[in-house]
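Novice: any chance you could fold what I've pasted below:
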Amino acid sequence: MAAVVSGARRRAVRDGDRHVDTAHLLHSLVESDPQAREAFDGGPQLARVLGYLVQRSIGYGLRWQGTQEGAGALPAGRGPGAEGLSPTAAVALECAARAAVRRGEPCADGLDLLAELVADPRCRAVEVLERAGVVTARLAARATHRQEVADARG
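Specialist: Okay, the predicted model is just below:
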């Protein structure tokens, strides 16, 4: 998760955003986590998601610049390492960590985070996914199933 958050922070800085939002996390996650990529329904769907994320990073997401995702819902920077995260991104990371603990794992993985990102229908990651034609309920089910299979394998 540290690599995903670090990548998302770099992307936010390059994009000129003050906070890392869930779309930054999604972008970093699909670039760096093979298990998260496998949760998508084949290459064409993942290619559409990445294409939309790249378009967003080169300027098509300007309507989001200067705004904070989830502003007003929760204070930003709630926990350790949450500085610079939108409230929604911080909650997604916290919930992913809790999901890992419930499974008996010390740290969240990419599938934990992917499941949490798609669990909030109002977050920017879901907006990106839906614009790319992803049915988020199916993606969530695949991410959860793949996590259960991975856990069963040990």
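
Novice: use CA for all of it now, contacts and neighbours both
Specialist: Fine.

Novice: name the helices or strands packed onto the lengthiest helix in the chain?
Specialist: The longest helix of the chain (DSSP state H) is helix 136-153. The contact analysis (3 or more Cα pairs under 8 Å, 6 or more residues apart in numbering; DSSP states H and E) places helix 136-153 against helix 110-119, helix 124-131.

Novice: could you give the angle of that helix to helix 124-131?
Specialist: If you take axes from the mean of the first three to the mean of the last three Cα atoms, to 10 degrees, helix 136-153 sits at 110 degrees to helix 124-131.

Novice: nearest spatial neighbour of the spatially most central residue of the chain, chain-adjacent residues omitted?
Specialist: Using Cα atoms, centre = their mean, the residue of the chain that lies closest to the mean C-alpha position is Leu26, 3.3 Å off. Spatial nearest neighbour of Leu26, excluding adjacent residues (Cα to Cα, 6 or more residues apart in numbering): Ala125 at 6.1 Å.

Novice: also Leu113?
Specialist: Distances taken as Cα to Cα, 6+ apart place Ala96 nearest to Leu113, at 5.1 Å, with adjacent residues excluded.

Novice: another for comparison:
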Amino acid sequence: MQPRIPRQASGEQDGRRPDGIDLDDRFSAELASAVSGARRRAARDGDPQIDTAHLLHSLLECDAEARALLGDGPRTARVLGYLVQRSIGYGLRWQSAVEDSGAVPVVTGVAGFSPPAAAAMEEACARAARRGAVRAGGVDLLAALVADPQARAVEVLARAAVEPDAVLARVESHFESTS
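Specialist: Sure, this is the predicted structure:
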């Protein structure tokens, strides 16, 4: 029987990449917490990899700033409701399937993440670097998650009547007002 969550390569057992770069060194405390939560959620749900919906769910639980940019309270509650339903069986059609939207290039070297989730993590770090930040934050990840229209996170947002383009516009406006 194959394990549900892929084992980490020997060089990654301590959470570090083989090249010695600790992924958490690239993340704010909130984002590191969200990634840890997504990892636990995927394992608990029996999913083979952390996908963009796991990341969105944990991000909304861990990062108040990202949660606020999603929209008003009822909108966020609807999104979290869909995500909870997914974790208790709503998303069973996703289990045992790798998330691969085809809309983003495959990113290698991030064990345990679906290709779109790995690409979103890399894009979050790139967004932070473009604005001169040392670490990516939850808002960077939120923007990266909503950028792939075929990602599971975007599917959840659509079911909750949340427009990804509107979320991205709020994120961009947020960064313009804080710079």
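
Novice: let me see the TM-score of these two.
Specialist: The TM-score (TM-score structural alignment, normalised by the length of the first structure) is 0.91; 148 aligned residues with a Cα RMSD of 1.5 Å.

Novice: one step back: is it true that the residue nearest to the centre of the first structure touches Leu114?
Specialist: Yes: in this structure Leu26 of the first structure lies within contact range of Leu114 using Cα atoms under 8 Å: 7.4 Å.

Novice: what about the helices in the second structure?
Specialist: 29-45, 52-62, 64-70, 73-85, 115-130, 138-146, 152-159, 164-178.

Novice: for Trp94 of the second structure, which of these is the nearest?
Specialist: helix 152-159 (9.0 Å; Cα to Cα).

Novice: how much does that closest one stray from the first structure?
Specialist: Average distance, helix 152-159 of the second structure versus aligned residues of the first structure after superposition (mean Cα distance after the TM-score superposition for the first structure): 0.3 Å.

Novice: and that helix, what does it pack onto?
Specialist: When contacts are defined as 3+ Cα pairs under 8 Å, 6+ apart, helix 152-159 of the second structure packs onto helix 52-62, helix 73-85, helix 138-146, helix 164-178.

Novice: just to revisit the earlier point, using a markdown table, lay out the helices of the second structure together with distance to Gln95 of the second structure.
Specialist: As requested, those are exported to a markdown table (distance: least, Cα to Cα, whole Å):
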| stretch | distance to Gln95 of the second structure |
| --- | --- |
| helix 29-45 | 8 |
| helix 52-62 | 12 |
| helix 64-70 | 26 |
| helix 73-85 | 13 |
| helix 115-130 | 15 |
| helix 138-146 | 19 |
| helix 152-159 | 12 |
| helix 164-178 | 24 |
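
Novice: on that earlier part again, show me what the residue nearest to Leu113 of the first structure aligns to in the second structure.
Specialist: Residue pairing (TM-score structural alignment): Ala96 of the first structure is matched to Ala124 of the second structure.

Novice: its match contacts Val134, doesn't it?
Specialist: No: the criterion here is Cα under 8 Å, and Ala124 of the second structure misses it with Val134 at 11.6 Å.

Novice: who has more neighbours, those two?
Specialist: Under the criterion of other Cα atoms under 10 Å, the comparison of Ala124 of the second structure against Val134 puts Ala124 first, with 26 against 14.

Novice: and that one, how close does it get to Ala147 of the second structure?
Specialist: 11 Å (Cα to Cα, to the nearest Å).

Novice: ok, now His54 of the second structure?
Specialist: To Ala147 of the second structure, His54 of the second structure is 16 Å away according to Cα to Cα.

Novice: also Ala68 of the second structure?
Specialist: Ala68 of the second structure is 18 Å from Ala147 of the second structure, by Cα to Cα.
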